[in-house]
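**Q** The sequence isn't on hand, but the structure is:
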């Protein structure tokens, strides 16, 4: 029976490639599934041999710990240089998108609240 090893939903491409390479380098047989056109399936890496699961899980745990340290170091370096992403920088990069989202939120709130306002006044 197949066993789920790693979900690929919202995983960056570089991390997914690293996981595939890790499994290939260690001779672990796997296959991938995708969620399909309507996104009702599962984007994941599965092991076809359940006997390899514990070994694969241990390798994946080590990889993820190392990746976490690397990503934290990268973020700390960006933060030290003043280049870390912040809300203000994201708004400044896309001001029209931000204003459109604010207008949409206000519009939806108005449509939701106005009927009750007139019903109770």
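**A** Great, that's in hand. Treat the numbers as computed from the prediction; the structure is a model and nothing was measured.

**Q** use CA for all of it now, contacts and neighbours both
**A** Fine.

**Q** Measure how far the helix of greatest length in the chain is from the centre of its chain, please.
**A** For the chain, the longest helix by residue count, based on DSSP state H, is helix 53-81. With C-alpha atoms, centre = their mean, to the nearest Å as the basis, helix 53-81 stands 15 Å off its chain's centre.

**Q** cool, and stretch 94-104?
**A** Computed by C-alpha atoms, centre = their mean, the chain-centroid distance of stretch 94-104 equals 23 Å.

**Q** alright, now check it against this:
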């Protein structure tokens, strides 16, 4: 029975490519499903049967641990060098999106507090 090894929703392309290469290097059979047109499925990497599940999961766990450690080191280095993205940098990069986000937050807070403002006065 096919077994989902990795859901590709929100997985960066470089990580998906590295996982495919890892599976190929270790001669682990897999197939890939693409994301659905309507966004219901994010796609995935599947094992055709469960005979290689233990090997595939062990390799994937080791890869993800190494990738996580590498990402933490890169983040710490960016912070120490002052290159890490900040909220101000995100605002400068895309001010319209930042303002729309802030407006949405204010509107949601306003809608959430309206019942308390109008219906608690007795």
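**A** Happy to help now that I have it. All values derive from a computational prediction rather than experimental measurement.

**Q** Got a TM-score for the two of them?
**A** Overlay of the two chains. TM-score (TM-score structural alignment, normalised by the length of structure 1): 0.84; 121 aligned residues with a C-alpha RMSD of 2.0 Å.

**Q** Tell me roughly how far the longest helix of structure 1 lies from structure 2 on average.
**A** Superposed on structure 2, helix 53-81 of structure 1 shows a mean distance of 0.9 Å to its aligned residues (mean C-alpha distance after the TM-score superposition for structure 1).

**Q** What are the buried residues along that helix?
**A** For helix 53-81 of structure 1, the neighbour count (16 or more other C-alpha atoms under 10 Å) marks 53, 56, 60 as buried.

**Q** got those as TSV, with distance to residue 31 of structure 1 columns?
**A** Formatted as TSV, these follow (distance: C-alpha to C-alpha, whole Å):
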residue	distance to residue 31 of structure 1
53	13
56	13
60	16
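
**Q** how close does the strand or helix carrying residue 14 of structure 2 sit to structure 1?
**A** Per DSSP states H and E: residue 14 of structure 2 is located in helix 13-25. Here helix 13-25 of structure 2, set against structure 1 after superposition, deviates by a mean of 0.4 Å using mean C-alpha distance after the TM-score superposition for structure 1.

**Q** which SS class is residue 104 of structure 1?
**A** Of the three states, residue 104 of structure 1 takes helix under DSSP: H, G, I helix; E, B strand; the rest coil.

**Q** Could you give the number of residues near residue 90 of structure 1?
**A** Residues lying near residue 90 of structure 1 (other C-alpha atoms under 10 Å) number 11.
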